[in-house]
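Student: all I have is the shape, not the residue letters:
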């Protein structure tokens, strides 16, 4: 492997690891805030238990995400110094704002974790809302920076130097809105489905703490199902944005190899040498119709650019197909859940937690959100190759000249493996193990429940 490939592999591994915690940092605070809000309205102690359990998990995952995010910031300077030299002044604003949002999230997460008995309940709930909002903003600012790499704006290149920098125009580039919406929905969908899958498994197995897991499943589905249902619309928006600004990436995603009316390609493997498909199912004119409303509209194919400007076709197309498949299953499950909920409201069906077929489907779909997330980021990053900044700077020109990148690749791989083992152990010990040894049904209606807005503290579970 060349040093360029080692550098790209290291960044791919780092991003694949960190993105999980970044997404959880957006989704989990929403779950715990909803649980606490329901507790303040209903005085149901199970909701308080949920908020506290999910706060523990959020803290653990936030801490590991902070470590992996710090590592990523060092890697940008270590592996891609030329990129940082030219792009740092342009996209420094979203990175700075992301740091501000991150520290805000950390401060209020500390308040949320340690001030249960020290501040009024409504103030505590407000701290949780700040955690959720700042987590979402943190993700949005990072996506702004990535969107700039796909649709560079806010500067001019004069004799190889960046001039006339407009950081606001760079941050609010043309690709940012669709990517932010798509990523935020993906965060809620992935987190909601993963949490729902865990509690659906407990209900499917016949746990003695059924009421606890029913309440958790309900909240997780509230977050995950609507996001998954709306996600295809944001995906269509993102695809249209890519078609306008990165037509070769879209061609690689969709498997559209030769310029002309574009079919919708399902499956198959593109041959980069012959620009032919193997084993694909094609729906003639479907992609042209989706993009332009005309099945005969001409769409640029991979052949529109020289071979050295084409991304790896097989990887991009396969990752896109995986993302679409996972998203479609999640959207279908959302429709099923909405239909069952509607029947239940009309009094002609059982509650979702009592439907064993639905619970089985939720368990199986639990990891799909994160699989789709990883596949989607593969499409975003690999599909932009050979450019690190679309049309401006090639990845090969941005990599460090320092030799021996295999060493850093091995060291960082070991670091991430260690972090992964640590996360699993901590979650098992702090969340799952305590959930077995300390019955969540230990709450009773006789506990001194504080009224919203009072200065009384929360009861200790």
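Tutor: That came in fine, so what should we check first? Being a predicted model, the structure only gives us computed values, none of them experimental.
Student: rest of the way, CA atoms for contacts and neighbours
Tutor: Will do.
Student: buried stuff in the helix or strand hosting residue 327?
Tutor: Assigned by DSSP states H and E, residue 327 falls within helix 313-345. Going by neighbour count (16 or more other CA atoms under 10 Å), the buried part of helix 313-345 is 313-324, 326-331, 333-335, 337-338, 340-341.
Student: what is the distance between the following helix or strand past that helix and the centre of its chain?
Tutor: The helix or strand immediately downstream of helix 313-345 is helix 356-365, counting by DSSP H and E. Computed by CA atoms, centre = their mean, to the nearest Å, the chain-centroid distance of helix 356-365 equals 22 Å.
Student: here's the one I want to compare it with:
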């Protein structure tokens, strides 16, 4: 493994683990807030136990998210010093705001965890709300920094140097909004279905009230997010078509510029022959997806130098996987809403609970696929159209060993997180079994 591949693999592994921790840490506070709100409204102690149990999970993911996020920030400087030399002064603002949101979240979480018997009930409830808001803001600021890499703004590039820097324009670049809402909605969908799936496993074993209520709360967020995700995805695709047409062409393995371009479902891209085998093609739908017009022209990869093409098969398969999972989760969202308002008996049926169990990892698989599309689809650029990734690589040797070390550390950290969460879940489950 050469140094360049090792550096990219290390960033990929770090981001892959961090995004899971960050998404759960960002969304779970909303679950604990709603559980406590329901307890204050109903005085049902089950909701109180659920809020306290989820709060412990939030604390765990807050801690590991902070650690993994810190590692990523160090890796940017250590692995890609050429990038940080130019980019740091430009897109530093969203990172500073992310730090502010992080500290606000930490303070509010501390008050929530230790204020159950020390704070007024309403004050305590709203500290949980602050945790949730700060977590979402933190995610938006980080995504804004990544969006700048896809749509650089707020500077003039003159003779290899950035001049006339405007950090505000850099932060609110043309890609930040489409990426931010797509990522936040994906986080709520993935975390909601994962939490519902875990409680569905426990509910199938012992039909305890606490797991039924946990499933309902988690799916209340997940179902809405899953139904909003296709709309968000359409807006994001139109943004990519405008700002990064080569990435859009790689999504669909669209090699030749054409009008009434077909949307490709499935298929195996053959880059040498510039065709896609065994695909289902829907004429005009890619034109509509990209430009809102079934007859619009869509640029193909032929419009770009071949050495600036993203790795087409990786981007294509990741995009297809993300979309397929998104449609499946949207279908589950429709079923949940129908069941909630028309067919309540569905919610306790084994087939429904097994569907939730099946869906448990799917949201996070879709998020991983989406980030592969975003990051690999931008290649070979680290700052799109400005700086190539290879040109920003550190001259430091031995990156392979840091890659192996980081991977091992994250695997151990993930094992510890799973063990801690399993321990909390078993304690909660045992408490209710003993009460019965």
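Tutor: Done, it's in. All values reported here derive from a predicted model rather than from experimental measurement.
Student: so the helix or strand that contains residue 86 of the first structure aligns onto which residues of the second structure?
Tutor: Per DSSP H and E, residue 86 of the first structure falls inside helix 81-114. Aligning helix 81-114 of the first structure against the second structure (TM-score structural alignment) gives residues 81-114.
Student: can you check which helix is longest in the second structure?
Tutor: helix 3-42 (DSSP state H).
Student: for the residue lying closest to residue 140 of the second structure once chain neighbours are set aside, which residues are in contact?
Tutor: Leaving aside its chain neighbours, residue 140 of the second structure sits nearest to residue 180 (5.4 Å; criterion: CA to CA, 6 or more residues apart in numbering). Listed by CA atoms under 8 Å, 6 or more residues apart in numbering, the contact set of residue 180 of the second structure reads 139-140, 143-144.
Student: try residue 82 of the second structure
Tutor: 391-394.
Student: okay, it and residue 310 of the second structure: tell me how far apart.
Tutor: 21 Å (CA to CA, to the nearest Å).
Student: now do residue 401 of the second structure
Tutor: 27 Å.
Student: neighbour-wise, which of those two wins?
Tutor: Between residue 401 of the second structure and residue 310, counting by other CA atoms under 10 Å, residue 310 is the more crowded of the two (24 against 12).
Student: got a list of what residue 90 of the second structure touches?
Tutor: 154-155, 165-167, 170.
Student: tell me the most packed of these, by neighbour count.
Tutor: residue 170 (25 neighbours).
Student: confirm for me that residue 187 of the second structure is in contact with residue 25.
Tutor: No. The pair residue 187 of the second structure / residue 25 is not scored as a contact, 9.6 Å apart, by CA atoms under 8 Å.
Student: please enumerate the strands of the first structure.
Tutor: 156-158, 161-163, 260-261, 264-271, 276-283, 298-299, 387-389, 393-394 (DSSP state E).
Student: quick one: closest of those strands to residue 33 of the first structure.
Tutor: When those are compared by CA to CA, strand 387-389 sits nearest residue 33 of the first structure, at 38.0 Å.
Student: that closest one: how far from the chain's middle?
Tutor: 22 Å.
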